[in-house]
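Novice: After the sequence you'll find the predicted model.
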Amino acid sequence: MDRILLICLIFSTLCIMQSQCVSKSQIWSAAKREISSTRWSLKSCYRDLCNRNKCNIFVDDVLASVGAKRPRRSSWRYSPIGANEWGNSNSAYVLDTGCYEHVPEFTDRQIGDVIAFPFPQGSGHVGIVSVDTRYISAREKMVEHKAIPSDRKNTIWRYQYTKNGC
């Protein structure tokens, strides 16, 4: 019994030291806590982005809140990728983090996955997969928990929770 406790303690320490403690349930819980928040609404001026869609900022903030590595357009300034970039299954920004894998089948989605709906024109939309066939995302008025649209192309990314450096 003492040996198992020691192994658990060592693993926990390594997990903390290597930032491998991010789990899908942590990502989902962080997103779920923000349901009904207006911080990322279209009208808010969060991050000086007045009257702009902020679904990508919401996803970036959720990932940051749990210590997940996030894709960036630039390494020297705040520059989260947009929803259409999340919607690109070959995104160099996402792949270059080394921390996400593309989930090719919608039926394989899990809570905490990032789901994006690319638009040919415009900015697309992105959120966090929730329970059943729902997702959590920043919408026009607030963060909402809604059904995943069945009629829209989507791209799903899964954070590699146990990969070294993620």
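Specialist: Now that the structure is in, tell me what you want to look at. Residues are numbered from 1 along each chain as shown.
Novice: From here on, just use CA atoms for contacts and neighbour counts.
Specialist: OK.
Novice: Would you mind confirming that residue 109 makes contact with residue 156?
Specialist: Yes - with contact defined as CA atoms under 8 Å, residue 109 and residue 156 form a contacting pair (7.1 Å).
Novice: and these two? which has more neighbours close in?
Specialist: Per other CA atoms under 10 Å, whichever of residue 109 and residue 156 has more neighbours is residue 156, with 27 against 20.
Novice: Alongside the first one, take a look at this:
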Amino acid sequence: MMNPRHVVILLLVWALLQVFTGTQGFRRRDVRRNIKRIADSYNGSTRWSYSSRYETGRNTNKCNIFVADVIDEAGGSVPHRWWGLSGPIGAREWGNPSSSYLTSDSCWTNLQTGSEGDVIAGGGHVGIVTGLEMTTSAAHYSVVKNDWGYRPGQIVTFWRYTC
């Protein structure tokens, strides 16, 4: 039978190895994979629709809230506004490659191209990359999966969650 002290030492060594051997990268990939999976699971939902009462009330765009909710559910976090507005940053902030909210948050990295689980934003809209040139986002009537952000003439930026 193993001495309880040895068990504790083995657990501590295992934990340290997890931290120092970069296995946290697996968690990062899992969060991004979960972001993609969760976003797709809401396809067709009206919870974040323009007419929904959810969070900001009826007749308001909620694409930024959809993105924040999905990332939170996946185990990540998004920056929030604090000067009187405590909600998540808006779509235009996500679309700004120089956003002070995102660039000052060490968990977010701006990219020129994205992959599954990354945030895509531009033109006052924000969504999540969920396939090859496919995104999932809250549109006027429901959450949709389509080629928004990859259409000719659209200018977008990508943000990757790295924590």
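Specialist: Nice, thanks for sending it over. Predicted model only: the values in this text are computed from it and were never measured.
Novice: Kindly provide the TM-score of these chains.
Specialist: TM-score of the superposed chains, computed with TM-score structural alignment, normalised by the length of structure 2, equals 0.79; 145 aligned residues with a CA RMSD of 2.7 Å.
Novice: Now the common contact residues for residue 109 and residue 156 of structure 1.
Specialist: Shared contacts of residue 109 of structure 1 and residue 156, defined by CA atoms under 8 Å, 6 or more residues apart in numbering, are found at residue 103.
Novice: my guess is residue 84 of structure 1 contacts residue 117, does it?
Specialist: Yes - at 7.1 Å, residue 84 of structure 1 counts as touching residue 117 under the criterion of CA under 8 Å.
Novice: any idea which helix or strand carries the equivalent of residue 156 of structure 1 over in structure 2?
Specialist: Taking TM-score structural alignment, the alignment pairs residue 156 of structure 1 with residue 158 from structure 2. Per DSSP states H and E, residue 158 of structure 2 falls inside strand 157-161.
Novice: returning to that earlier point: so the closest residue to the match of residue 156 of structure 1 other than its chain neighbours is in which element?
Specialist: Ranked by CA to CA, 6 or more residues apart in numbering and with sequence neighbours excluded, the top spatial neighbour of residue 158 of structure 2 is residue 120, at 4.6 Å. If you go by DSSP H and E, residue 120 of structure 2 is part of strand 119-122.
Novice: try residue 144 of structure 1
Specialist: Counting by DSSP H and E, residue 144 of structure 1 is found in strand 143-147.
Novice: what's the average distance of that strand to structure 2?
Specialist: Strand 143-147 of structure 1, aligned to structure 2 and superposed, deviates on average by 0.4 Å (mean CA distance after the TM-score superposition for structure 1).
Novice: Run through the neighbouring helices and strands of that strand.
Specialist: For strand 143-147 of structure 1, the helices and strands in contact under the criterion 3 or more CA pairs under 8 Å, 6 or more residues apart in numbering; DSSP states H and E are strand 134-138.
Novice: What residues of the strand it packs on count as buried?
Specialist: 134, 135, 136, 137, 138 (16 or more other CA atoms under 10 Å).
Novice: The first one and residue 149 of structure 1, how far apart?
Specialist: In this case it means residue 134 of structure 1. Relative to residue 149 of structure 1, residue 134 of structure 1 is positioned 9 Å away (CA to CA, to the nearest Å).
Novice: and if you look at residue 93 of structure 1?
Specialist: To residue 149 of structure 1, residue 93 of structure 1 is 25 Å away according to CA to CA.
Novice: Can you pick out the residue with more neighbours from those two?
Specialist: More crowded of residue 93 of structure 1 and residue 149, by other CA under 10 Å: residue 93, with 18 against 12.
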